[in-house]
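Undergrad: sequence-free structure coming up:
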């Protein structure tokens, strides 16, 4: 077992020796030899941090540095980073992300899985909800993915389903800009969609990037392909512009909030407008468990004949994060 030599000093004078794993969303995680569970400490409560290990560090202005991290002697407001052999002084409040850089794939992976189930005796209504996501963070690249589904069945009514999935990549640039490439997939009985595949390419920027909130926006082009459950309706392709905004709030006790809105005005179908909106609130429990409530809304002002313009789903799940 590797020796744990990283040290933290807190505002109350406590000192912790261990192995720093990461700091994300304003909370630092450190593993120690004297506890079965990792310690989580609010970043703003740390007055001194010292580690000779190598970390991927992100600053509030978007700069990404691979470095050890040591508090400047006699100045706890600043830390000394070592970028390519050159020492750089950084205010500790400007550090928004720290991740131990290791060779293993799983050391850079964050993932979660949550489930929900409802049953009503009167009409034998059964509903199963599954939500999952993963994030992989590299030095210049970030990868994300997710899978969500709602499957419902009840007496004398046809089963219904709603499945969406996504996968995406970001290439981080200077000054909190990034290039993005992603694909979204939706199967939705309410809108008679056997499968909608939307491939997006564009640019984005973090407008706010702190230890309490992220605010990001982006835009570009999207290619939309739709296959319908209606037998006599042929597949449809369209070129669209997309414009989106996302807001992530955290470090408010054990509550975090994440919301996203993306609009898709079509370039090849005059007057058509689609939009996707999501709102999730999560409450963290001990041992990396959590409960989550989410609301997802899809709008299309020109759906296929017989389909609804809108569809929405409300989900409540219990889950665990890696």
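TA: Arrived safely. Here the structure is a predicted model, which means the values were calculated and not measured.
Undergrad: when you work out contacts or count neighbours from here on, use the C-alpha atoms and nothing else.
TA: Fine.
Undergrad: give me the element the closest residue to residue 53 other than its chain neighbours is part of.
TA: Spatial nearest neighbour of residue 53, chain neighbours left out: residue 68 (5.3 Å); criterion: Cα to Cα, 6 or more residues apart in numbering. Following DSSP states H and E, one finds residue 68 within strand 64-71.
Undergrad: second one coming, line it up with the first:
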């Protein structure tokens, strides 16, 4: 059987998991609470108003951010403020409670703890900067003798100024009377600026038998802007251009097209804290070279943490292409899948 796009990403992720990491140094981070308690350990991240902190005598704990008076660490962090401004550096001892001092390259910067929306550690080794997840789901309907399989794998890599990502998704449906498959492999590279702006290039390959699409190759680029960036949510607007090449399963001829790209990306962390997140993406592709051609891609992911590093996922996805009119293919393809996932 020929390898699918998902196989390549799965191999990369398994290699990332199996390759030995360098041993960690003794934790040097200190958090002081507003009641005077002092806890030593390792800062993991701040997200959704909760500080994830691994203590040197217990497991990882969650500390409410409004209960923190001071935080110090010799490690290197990205600190995102409530206006989306970003600071980079270690966390030095502040002059007063309620203040975070970031040892930025240009000199120490003091900010109120109330202004800090997120903190994420920027590690030095390649493997420690690699993050990702794997989702797998299956359903069976006896009345129709139908079996559905869905697989999704994502991985990303971060530096202070750059972020890259790779994603593979497959959906297979088999029954006595019909079969259906959809595959999507995508990659992106983003340049992150100190304010709300970012620049991006992207490429993807798609197959969708429901839309009679044998292969679609896309490459493009554009710019994005953080409309909202808070502790609880992140809303990004994107715009750019893309070129595509398509081959179909019906009698339509192969086509090449120049398309505009207009999209929104939304993340919500507030519901139930860190253990419940919502991610939504919407992208419109009006063609600039094919009169009246319009495509739409949309997806919503809801994740509920089951226990450490494992979660339950519900995903809805929709693909629309008005060019299918007049052919045997459907214009619209909607799917709803559930799966169990693992993150690293």
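TA: Done, it's in. Since this is a predicted model, take the numbers as computed values, not measurements.
Undergrad: so whatever residue of structure 1 lines up with residue 26 of structure 2: helix, strand or coil?
TA: Alignment note (TM-score structural alignment): residue 26 of structure 2 maps to residue 3 of structure 1. Three-state assignment for residue 3 of structure 1 (DSSP: H, G, I helix; E, B strand; the rest coil): coil.
Undergrad: got the contact list for residue 148 of structure 2?
TA: With contact taken as Cα atoms under 8 Å, 6 or more residues apart in numbering, residue 148 of structure 2 is in contact with 138, 139, 140, 171, 172, 173, 174.
Undergrad: quick one: residue 204 of structure 1 and residue 65 of structure 1, what's the gap?
TA: 20 Å (Cα to Cα, to the nearest Å).
Undergrad: what's the counterpart of residue 338 of structure 2 in structure 1?
TA: Mapped onto structure 1 by TM-score structural alignment, residue 338 of structure 2 lines up with residue 316.
Undergrad: ok, residue 339 of structure 2 touching residue 139?
TA: No - in this structure residue 339 of structure 2 lies outside contact range of residue 139 using Cα atoms under 8 Å: 9.5 Å.
Undergrad: could you check which of these two is surrounded by more residues?
TA: residue 339 (20 against 14; other Cα atoms under 10 Å).
Undergrad: what separation do you get for that one and residue 318 of structure 2?
TA: Residue 339 of structure 2 sits 17 Å away from residue 318 of structure 2, going by Cα to Cα.
Undergrad: could you pull out the helices for the stretch 151-300 of structure 1?
TA: Counting by DSSP state H, counting those that start in this stretch, the stretch 151-300 of structure 1 has no helices at all.
Undergrad: tell me where it has strands.
TA: Applying DSSP state E, counting those that start in this stretch to the stretch 151-300 of structure 1 gives strands spanning 157-172, 177-188, 193-209, 213-228, 236-252, 255-265, 273-284, 289-300.
Undergrad: how about those strands in CSV, adding distance to residue 57 of structure 1 and mean neighbour count?
TA: Below are those laid out as CSV (distance: least, Cα to Cα, whole Å; neighbours: other Cα atoms under 10 Å):
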stretch, distance to residue 57 of structure 1, mean neighbour count
strand 157-172, 13, 17
strand 177-188, 16, 19
strand 193-209, 13, 19
strand 213-228, 16, 19
strand 236-252, 19, 18
strand 255-265, 22, 18
strand 273-284, 24, 18
strand 289-300, 26, 17
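Undergrad: for the ones you listed, which one sits closest to residue 78 of structure 1?
TA: strand 193-209 (18.5 Å; Cα to Cα).
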